[in-house]
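1. sequence and predicted structure below; questions after.
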Amino acid sequence: MSSASASSLVRRPFEGIPAERDLVAMRQLIPAATIEAATTAEHGSVRVIIATILPMAWPAIRRSDGSVIIGLQATVPTDDLSRSFGQALSQALEAEPGTPVRTVSPSADSPRLQDLLDLEGGFPITVHESFEFWVDPGAERTAEVEASLAQANESIMPTAPVEGLEHAYWVDAGAKEHLRWVLDAEEERVYDAVARLHARRESAIAEGTRYVGSFRAEGLTVPVWDLPDGFGAAGVAEHAAEFRARFLTALESTEPLTALERRARGGIVARQVTLR
């Protein structure tokens, strides 16, 4: 079992899981998505679907076929999200098929997701346009279920991954379109990279786009760009290769910031938002 205690604040709760950056995006950014996983052989090699959110914001459900689905946007104790969802998964594995896990209370003995999941898996992510994944294949699709599903689907903001820019997601928020890119680099290095580009007027993805700030989520840094109406995920993808190369070159630079870059960095830091 991993060593983080149940009472200590874990800055990067999903660290060590290959899909860490996508898990953070699912917890904070994406309305509807799933990741395929499985428990280790020691824990039965049970199919696990990691989802953004479940009906009633339940933490987990044991499905009729014995698989488990977890909802990362559930309200759970947040000192260590991995332990909280590990507890939810443990409870689901012990539940009768068709039973939801309604609450979790992790303890020092609760396993973390890193203890339960087979970390050798590919953890493929799928972004959905609906909550159709809520429906248990073995359950009856009643009129009530269909109505609930339709109501939930109306709340989804269009969201899509960007081809050529891993762990980056385009979203149509109504008034604006955004690109949000989940990075595992240190926050200070991200600020430096944006400052280097901003000083050269190269922090935009393409003409008409604009870097607007970044925030922290589950220990990772998420820079955000505003996009013109109609730009879409395809518009970002068109410039992804060049932009990614430019950004990563700036991120990897160890040269001291110039005076102009330091001034740019001061403005960037002043408008950051931190999520806890």
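-> Noted; the coordinates are in hand. Residues are numbered from 1 along each chain as shown.
2. switch to C-alpha atoms for all contacts and neighbour counts from now on
-> Fine.
3. helices of the stretch 51-200 of the chain, residue ranges please.
-> Here the stretch 51-200 of the chain has its helices, by DSSP state H, counting those that start in this stretch, at 81-94, 113-116, 143-153, 187-199.
4. put this beside the first:
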Amino acid sequence: MREIVPSAVGTVRTTAEHGAVDVTIVSLLPDLMPAVRREDGQVLVALQTVGTSGDASRDVADALLRALELEPGDALTTNDLPEPGPRLQDVLDPAVPFEPEVRDEFDFWLAPGEHAHEVEAALENANELIVPTRPVAVPEELGKAFWCRMNGKEFLRWVVAAAEEETLDALARLAARRTAALEDGARLIGAFRTCGVLVPVWELVRGTEADELAEPVAALAERLGTALRTTDPLTSDERRARAGLVSRQVNLR
């Protein structure tokens, strides 16, 4: 939600120390606002904002705690440099599962029946520019995967739930064996590095829809899982494949 998914929402709850309040975590708010309390009283905290401390967890926790003090209809418009304090994992109740929902629009910016001219104008513009994104099922231990369509092309972005170096090694093992592709014509083109994880990206066959990926992604997940569990030193071919993957990485923040 911080880097890959344009529009998504999920509910969390603060610890008893912080009021045991339900808060909606969202991908993005208008003008990159850190947080807002809608007219209906619901607090929304965004992940796609401009960080200031260098610690995203501390930045989001600070915005969340300040948002709890807002009046309905008010917003945090800037991310000030927070003083030392709790991080997100110190503020949220881990017993409440976080299950974000990918959306097609930014309709969550306004409560049902709420009208705000400036927000409505930004909402219309944002909805027109949104990158169509759909979740694709992968084993929970392997992270989350998303189909998206950009500039007339389709891609699979896979947020692998493993350390960057482990994921690179696993992808190198697959690439050296020519088993890193999803299917004929769908190829691994590189990876994003963000938030301590690697997000490999496959360019799909033109016109591929999200619901067509179940079988090829399941097969790739099996190969990737096996590669992640392999601890043998990389062969010379695998090291070359790894170097090629490294050269095609893009850092997001």
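-> Looks like it came in fine. Please read these numbers as outputs of a predicted model, since none were measured by experiment.
5. hang on, the earlier thing: turn the helices of the stretch 51-200 of structure 1 into TSV, including distance to A57 of structure 1.
-> What follows is the helices of the stretch 51-200 of structure 1, written out as TSV (distance: least, Cα to Cα, whole Å):
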stretch	distance to A57 of structure 1
helix 81-94	13
helix 113-116	19
helix 143-153	12
helix 187-199	31
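6. do you know which of these lies nearest E42 of structure 1?
-> Checking the helices of the stretch 51-200 of structure 1 against E42 of structure 1 by Cα to Cα gives helix 113-116 as the closest, at 8.4 Å.
7. tell me the contacts of Q89 of structure 2?
-> S57 (Cα atoms under 8 Å, 6 or more residues apart in numbering).
8. let me redo that: D80 of structure 2
-> T52.
9. what does it correspond to in structure 1?
-> In structure 1, the residue paired with D80 of structure 2 according to TM-score structural alignment is S105.
10. P77 of structure 1 versus its match, what's the distance?
-> S105 of structure 1 sits 7 Å away from P77 of structure 1 when distances are taken as Cα to Cα, to the nearest Å.
11. for these two, list the residues in contact with both.
-> With Cα under 8 Å, 6+ apart, S105 of structure 1 and P77 have common neighbours S84.
12. tell me how far the aligned partner of N125 of structure 2 in structure 1 lies from V145 of structure 1.
-> Matched to structure 1 by TM-score structural alignment, N125 of structure 2 sits across from Q151. Q151 of structure 1 is 10 Å from V145 of structure 1, where distance means Cα to Cα.
13. for T209 of structure 1, same thing?
-> Counting by Cα to Cα - T209 of structure 1 and V145 of structure 1 are separated by 41 Å.
14. what about those two, which has more around it?
-> Remark: of T209 of structure 1 and V145, T209 carries more neighbours, 18 against 13, as counted by other Cα atoms under 10 Å.
15. wait, what's in contact with the more buried one?
-> 225-228 are the contacts of T209 of structure 1 under Cα under 8 Å, 6+ apart.
16. please convert those residues to JSON lines, extending it with neighbour count and secondary structure.
-> As requested, the contacts of T209 of structure 1 are arranged in JSON lines below (neighbours: other Cα atoms under 10 Å; DSSP: H, G, I helix; E, B strand; the rest coil):
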{"residue": "W225", "neighbour count": "19", "secondary structure": "strand"}
{"residue": "D226", "neighbour count": "21", "secondary structure": "strand"}
{"residue": "L227", "neighbour count": "26", "secondary structure": "strand"}
{"residue": "P228", "neighbour count": "14", "secondary structure": "coil"}
